[in-house]
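Novice: here is a sequence together with a model predicted from it:
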Amino acid sequence: MGFQPSRNLAAMKYDIKTEVNLIATELGGRKYPVSSRWSPIFCYDEQNWIATFFTDEDVEWVHPGETVVAYFLFLSPHRHLGKLYPGKEFTLCESGRVIANGKVLAILNMEESAKRFSESD
């Protein structure tokens, strides 16, 4: 079934740390803000992936047009090993349209997550 994240945000070990810019509404972005546990489609290298977005605990909402440091957990972390690295650019999509741009700042616990994922199969 794969890795199941903890419900306690402070206890989570995220796969990657990123910088994300939500596209402004007037430029085609979302109409409403997002918060931790949002699950957009994470896109890079013409591939779409399921991921969950998290912010620092003091950030309740991220509004269209804002840039934030965000963390991600992947549903299938083993598929991203060696493909994501600091500086790698990606987009976040909803309903077939790009609603955010981002870049990877650091690889955190992806190898550990991938190992747990493979052990749970």
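Specialist: That came through fine. What you see is a predicted model, and the numbers here were worked out from it, not measured in a lab. Numbers count the residues shown, from 1 in each chain.
Novice: going by C-alpha atoms from here, please, whenever you check contacts or count neighbours.
Specialist: OK.
Novice: just want the most central residue of this structure.
Specialist: Phe72 (3.4 Å; CA atoms, centre = their mean).
Novice: was I right to think that one contacts Ile50?
Specialist: No: using CA atoms under 8 Å, Phe72 makes no contact with Ile50, being 10.0 Å away.
Novice: can you count the residues close to Trp61?
Specialist: 13 (other CA atoms under 10 Å).
Novice: what sits up against the one helix or strand the residue nearest to the centre of the chain maps to?
Specialist: Phe72 is part of strand 67-74 when elements are defined by DSSP states H and E. With contact meaning CA atoms under 8 Å, 6 or more residues apart in numbering, strand 67-74 is reached by 5, 14-22, 49-56, 62.
Novice: out of the residues you listed, name the ones that lie in strands.
Specialist: Judged by DSSP state E, the contacts of strand 67-74 include 16-22, 49-55 as members of strands.
Novice: next up, a structure to set beside the first:
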Amino acid sequence: MKTTPHFIAQLSYLPTGDGGRQTPARSGYRPHIEFDHIPGKRTTGMQRFIGQEWVEPGQTVEAEITVVSPKFFSGKIQVGDTFTFDEGPRVVGTGVVKEVVDERLMKKN
């Protein structure tokens, strides 16, 4: 069953030598995400890559993101917001919001 994404982002995976993953990530990967402007609020965010099935360490890709706890981000997300994604204590990449799909998350000006 496919769910509607909460937002679309450009994801930049760190190269392995800079602390990134050792192996490629497959579409559907679920790392933790934390927005830079909302510190301390982490959730799992499923990444569905657009136009490809795998991403190698060091690559950049666009993805649909579906978060497990959208209520944490209600009214707080806008285009251009940045975030990190990690595996436990290790940051493996960064992201930038390109489009907010779920209007409940959209920051009100």
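Specialist: Arrived safely, thanks for sending. This structure is a prediction, so every number in the text was calculated from the model and none was measured.
Novice: and the TM-score between these chains?
Specialist: Scored against TM-score structural alignment, normalised by the length of structure 2, the superposed chains reach a TM-score of 0.85; 102 aligned residues with a CA RMSD of 1.6 Å.
Novice: residue range for the strand holding Phe72 of structure 1 in structure 2?
Specialist: Strand 67-74 of structure 1 lines up with residues 60-67 of structure 2 when matched by TM-score structural alignment.
Novice: what's the strand of greatest length in structure 2 aligned against in structure 1?
Specialist: Taking DSSP E as the criterion, structure 2 has its longest strand at strand 90-100. Counting by TM-score structural alignment, strand 90-100 of structure 2 falls onto residues 97-107 of structure 1.
Novice: now the alignment partner in structure 2 of Gly87 of structure 1: closest residue in space that isn't a chain neighbour?
Specialist: With TM-score structural alignment as the criterion, the equivalent of Gly87 of structure 1 in structure 2 is Gly80. Spatial nearest neighbour of Gly80 of structure 2, excluding adjacent residues (CA to CA, 6 or more residues apart in numbering): Val97 at 5.2 Å.
Novice: about what we covered before: return a selection command, for use in ChimeraX, containing the buried ones of the ones in strands among the contacts of strand 67-74 of structure 1.
Specialist: Buried members of those, defined by 16 or more other CA atoms under 10 Å, are picked up in ChimeraX with:
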select :16,17,18,19,20,21,22,49,51,52,53,54,55
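Novice: could I get the ones in strands among the contacts of strand 67-74 of structure 1 as JSON lines with distance to Val98 of structure 1?
Specialist: Below are those laid out as JSON lines (distance: CA to CA, whole Å):
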{"residue": "Ile16", "distance to Val98 of structure 1": "20"}
{"residue": "Lys17", "distance to Val98 of structure 1": "20"}
{"residue": "Thr18", "distance to Val98 of structure 1": "17"}
{"residue": "Glu19", "distance to Val98 of structure 1": "16"}
{"residue": "Val20", "distance to Val98 of structure 1": "12"}
{"residue": "Asn21", "distance to Val98 of structure 1": "11"}
{"residue": "Leu22", "distance to Val98 of structure 1": "9"}
{"residue": "Trp49", "distance to Val98 of structure 1": "14"}
{"residue": "Ile50", "distance to Val98 of structure 1": "15"}
{"residue": "Ala51", "distance to Val98 of structure 1": "15"}
{"residue": "Thr52", "distance to Val98 of structure 1": "16"}
{"residue": "Phe53", "distance to Val98 of structure 1": "15"}
{"residue": "Phe54", "distance to Val98 of structure 1": "18"}
{"residue": "Thr55", "distance to Val98 of structure 1": "20"}
